[in-house]
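# sequence first, then the predicted structure, then my questions.
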Amino acid sequence: MIDPRDMEHCREAIRVGSRSFHAASKLLPRKVRDPALALYAFCRLADDAVDEGDAKTAAVLRLRDRMDLAYGGTPADASADRAFAAIVREFEMPRALPDALLEGLAWDADERRYASLSELRSYSARVAAAVGAMMCVLMRSRDADTLARACDLGVAMQLTNIARDVGEDARAGRLYLPTDWFAEASLDLDAFLADPQPRPEIRAMVRRLLREADRLYIRATSGVAALPTRSRPGILAARYIYARIGRDIVRHDHDSVTRRARSSGVEKVGMLALSLGQAGAIMALPRSAVLHAPPLPETAFLVEAAARPGRLARSGALFDILGQLEHKDRARRRATS
């Protein structure tokens, strides 16, 4: 399905750029692991192009064009693009799922801020839960309940990332903590961005994020039993490795401003072993009723899209944000010419 040379390039991109997922992927069966690594490589390289580059808008528009080429069967001449096109073809990947990721990256390029936790979940749905739904497609699991729990896991992992990166984001001028929380705490968010400090109010916000992430990790775990048996340890490993990052933040009194939490190699090995044991235990237990909980309102559109293979329509909301970015990009180029 994927050219071996392209596959090797994707493996290396994830080994360097996403160590947590690379570790968890070792427990996936090869028929899932290889397309999953290729998918993550495409998504990770796209995210890095927007997150780390100066011309964020141009990066989003280039990604739109690359996705158009991949879905048209004529991918750009790059390993990740060719591998992604192969995945689209083999698994009938609904266009709405990578489009959701594109929309989230467009929000990043637009430097959008989020007033409430619900708005932050909407962002997390796009940049992370969409990937969780695509992972279900790769495992050929299109049951709505399973998809909903995969989306819970994606949102939980993104909230963990946001909690971990508060200081790093602030120093780069980015803010993902809900702006309403600053108003509730009588904190000036611009003052925080100008001089990020781990004040008690900021630590309390990090605590709130991690509590929401923990709630969603619990919901997500109930969905593991509905996955194909051989895929369960790898998904559990991803869940435990990311949750471990949250535990490290808690151990340091929720200070993610002056330090960046991480899990060590030894801890990752421990999480892999735990995941293998837990996967076996899950098989012996009756399925939890939590499996059938409705999806988060913010991820329901992903569940609906993933349950229907082959849908290629692009959403009106995505057209709107891309149109706005294109207009801004043209204005910027005129101003600098």
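Done, it's in.
# going by C-alpha atoms from here, please, whenever you check contacts or count neighbours.
OK.
# wouldn't Arg33 be in contact with Ala24 here?
No: look at Arg33 against Ala24 with CA atoms under 8 Å: they stay out of range, at 9.6 Å.
# shared neighbours of the two, anything?
The contact sets of Arg33 and Ala24 do not overlap (CA atoms under 8 Å, 6 or more residues apart in numbering).
# distance between stretch 91-101 and the chain's centre?
For stretch 91-101, the distance from its own C-alpha centre to the chain's C-alpha centre is 14 Å (CA atoms, centre = their mean, to the nearest Å).
# any idea how far apart the tips of it sit?
Terminal residues of stretch 91-101 lie 18 Å apart, using CA to CA, to the nearest Å.
# same question for stretch 114-128.
Stretch 114-128: ends 16 Å apart by CA to CA.
# and that stretch, what's buried?
Applying a neighbour-count criterion of 16 or more other CA atoms under 10 Å, one finds 114-115, 117, 120-128 buried in stretch 114-128.
# and if you look at stretch 217-230?
Quick answer for stretch 217-230 (16+ other CA under 10 Å): 217-227.
# could these go into a markdown table alongside secondary structure and distance to Asp54?
As requested, the buried residues of stretch 217-230 are arranged in a markdown table below (DSSP: H, G, I helix; E, B strand; the rest coil; distance: CA to CA, whole Å):
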| residue | secondary structure | distance to Asp54 |
| --- | --- | --- |
| Tyr217 | helix | 34 |
| Ile218 | helix | 38 |
| Arg219 | helix | 38 |
| Ala220 | helix | 36 |
| Thr221 | helix | 38 |
| Ser222 | helix | 41 |
| Gly223 | helix | 39 |
| Val224 | helix | 39 |
| Ala225 | coil | 43 |
| Ala226 | coil | 42 |
| Leu227 | coil | 40 |
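# below is structure B, check it against A:
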Amino acid sequence: MTASAELRSGKGAGDENFPVASFIIRPRYRALILAFYEFVRVADDIADHATLTEQEKLARLDRLEASLLGQNDDEPQGAHLRDVLAARGLPAVHAQHLLCAFRQDVTKLRYDDWDELIGYCQYSAMPVGRFVLDVHGESQATWAASDALCAALQIINHLQDCGKDYRALNRVYVPLDAMAAGGTDVNALGQAQASPALRQCLRGLTTRTATLLAQSRPLAGMVGDARLAMEIATIQALAERLIGLLLTRDPLSERVHLSKTAMLTTALRASASTLTRRLFSRGAPSFSPVSR
């Protein structure tokens, strides 16, 4: 069996909707976060692969986990992440939780309601934020706000790609009860343009996702690391802008992603605002590019 990385989609950290270990993050943490990302990216691409069978996908995800846990060295990304985690004394549990989500992607194609979707986010999204917080040595008191942010990011992605996920993977993250309540069903996701009923359904879910962002808004002020606070503020601001697009645009027929320019300007404003607040509220933060 070839290494799973050979089956990657070609998508990298720079192609994501939100920053992945951007230059804002301290260099001493960036390599570890990127090792985590590379492991997760390989697993995600396996779960979404167009030609692998369900059995082949699950076997490869199991082999990735075995490499992560030191049971083999067959998957380079698993072995590398294992080594860098061990060097920092960090557990593999967050990566393992994400593997649970990818296995679920392989075997589960529909979600009955909002609670079931949030249950999926507990494995598909929340571990990412918890991992980054752990890498920075932040308190677990930050986890609840981080969980809300990560769940919001995941659902935003689901809403942006609802048509593509249905057409390419027959996978529907839009809760079935929300569609039924609006008088529509999954077949509407395969159309070139969203019907009024589907638009109303998606707007309702977008509004509900905005409540998660309201819960996550304090997170940047809760963390001790100034650079991480700026990264979180950037992600929060980008998510809020995407919520605005989803409320006004049709994800089946219109672009609901930010341009590179819009992402950059949003990031600069959010970072500058966060840094200014910290300067006035806590004194000048440590902002040296070298490890502290």
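In hand now; what should we look at? Note that the structure is predicted; figures quoted are calculated from it, not measured.
# picking that back up, so of the buried residues of stretch 114-128 of the first structure, which ones are in helices?
Counting by DSSP state H, those place 117, 120-124 in helices.
# now for the buried residues of stretch 114-128 of the first structure, which pair is the farthest apart?
By the measure CA to CA, Ala115 and Ala128 form the most distant pair in those, at 19.1 Å.
# redo the buried residues of stretch 114-128 of the first structure as CSV? Include distance to Leu302 of the first structure.
Listed next are those as CSV, based on distance: CA to CA, whole Å:
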residue, distance to Leu302 of the first structure
Tyr114, 20
Ala115, 22
Leu117, 19
Leu120, 16
Arg121, 13
Ser122, 11
Tyr123, 13
Ser124, 12
Ala125, 8
Arg126, 9
Val127, 12
Ala128, 11
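# okay, and Glu12 of the first structure sits in which element?
Per DSSP states H and E, Glu12 of the first structure falls inside helix 4-17.
# what's the next helix or strand after that helix packed up against?
Following helix 4-17 of the first structure in sequence order, the next helix or strand is helix 19-25 (DSSP H and E). Helices and strands touching helix 19-25 of the first structure, by 3 or more CA pairs under 8 Å, 6 or more residues apart in numbering; DSSP states H and E, are helix 4-17, helix 30-52, helix 232-251, helix 265-284.
# check the fit of the third one onto the second structure and give the mean distance.
Once the two are superposed, helix 232-251 of the first structure sits an average of 2.2 Å from its aligned residues in the second structure (mean CA distance after the TM-score superposition for the first structure).
# the second one too?
Aligned to the second structure and superposed, helix 30-52 of the first structure gives a mean residue distance of 1.5 Å (mean CA distance after the TM-score superposition for the first structure).
# what range in the second structure does that helix sit on?
With TM-score structural alignment applied, helix 30-52 of the first structure matches the range 27-49 in the second structure.
# how about the matching stretch: buried residues?
Within stretch 27-49 of the second structure, the residues scored as buried using 16+ other CA under 10 Å are 27, 30, 32-49.
# any idea what Glu231 of the second structure aligns with in the first structure?
Match for Glu231 of the second structure (TM-score structural alignment): Gly234.
# my read is that that match contacts Leu28, right?
Yes: at 4.9 Å, Gly234 of the first structure and Leu28 qualify as touching, with contact defined as CA under 8 Å.
# between these two, tell me which one has more neighbours.
Taking other CA atoms under 10 Å, Gly234 of the first structure and Leu28 do not tie; Gly234 has more neighbours (25 against 19).
# before we move on, the earlier item: kindly present the helices and strands packed on helix 19-25 of the first structure as CSV, with separate columns for distance to Leu101 of the first structure.
Listed next are those as CSV, based on distance: least, CA to CA, whole Å:
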stretch, distance to Leu101 of the first structure
helix 4-17, 18
helix 30-52, 8
helix 232-251, 19
helix 265-284, 27
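# these: which one's closest to Asp77 of the first structure?
helix 4-17 (10.6 Å).
# how about residues contacting the closest one?
21-22, 34, 37-38, 40-42, 44, 79-80, 82-83.
# buried set for that helix?
Residues 6-7, 9-11, 13-15, 17 are the ones in helix 4-17 of the first structure that count as buried (16+ other CA under 10 Å).
# also stretch 175-187 of the first structure?
The neighbour-count check on stretch 175-187 of the first structure (16+ other CA under 10 Å) flags 175-179, 181-182 as buried.
# ok, now stretch 181-198 of the second structure?
182, 184-186, 188-190, 193-194, 197-198.
# how long is it end to end?
End-to-end distance for stretch 181-198 of the second structure, by CA to CA: 10 Å.
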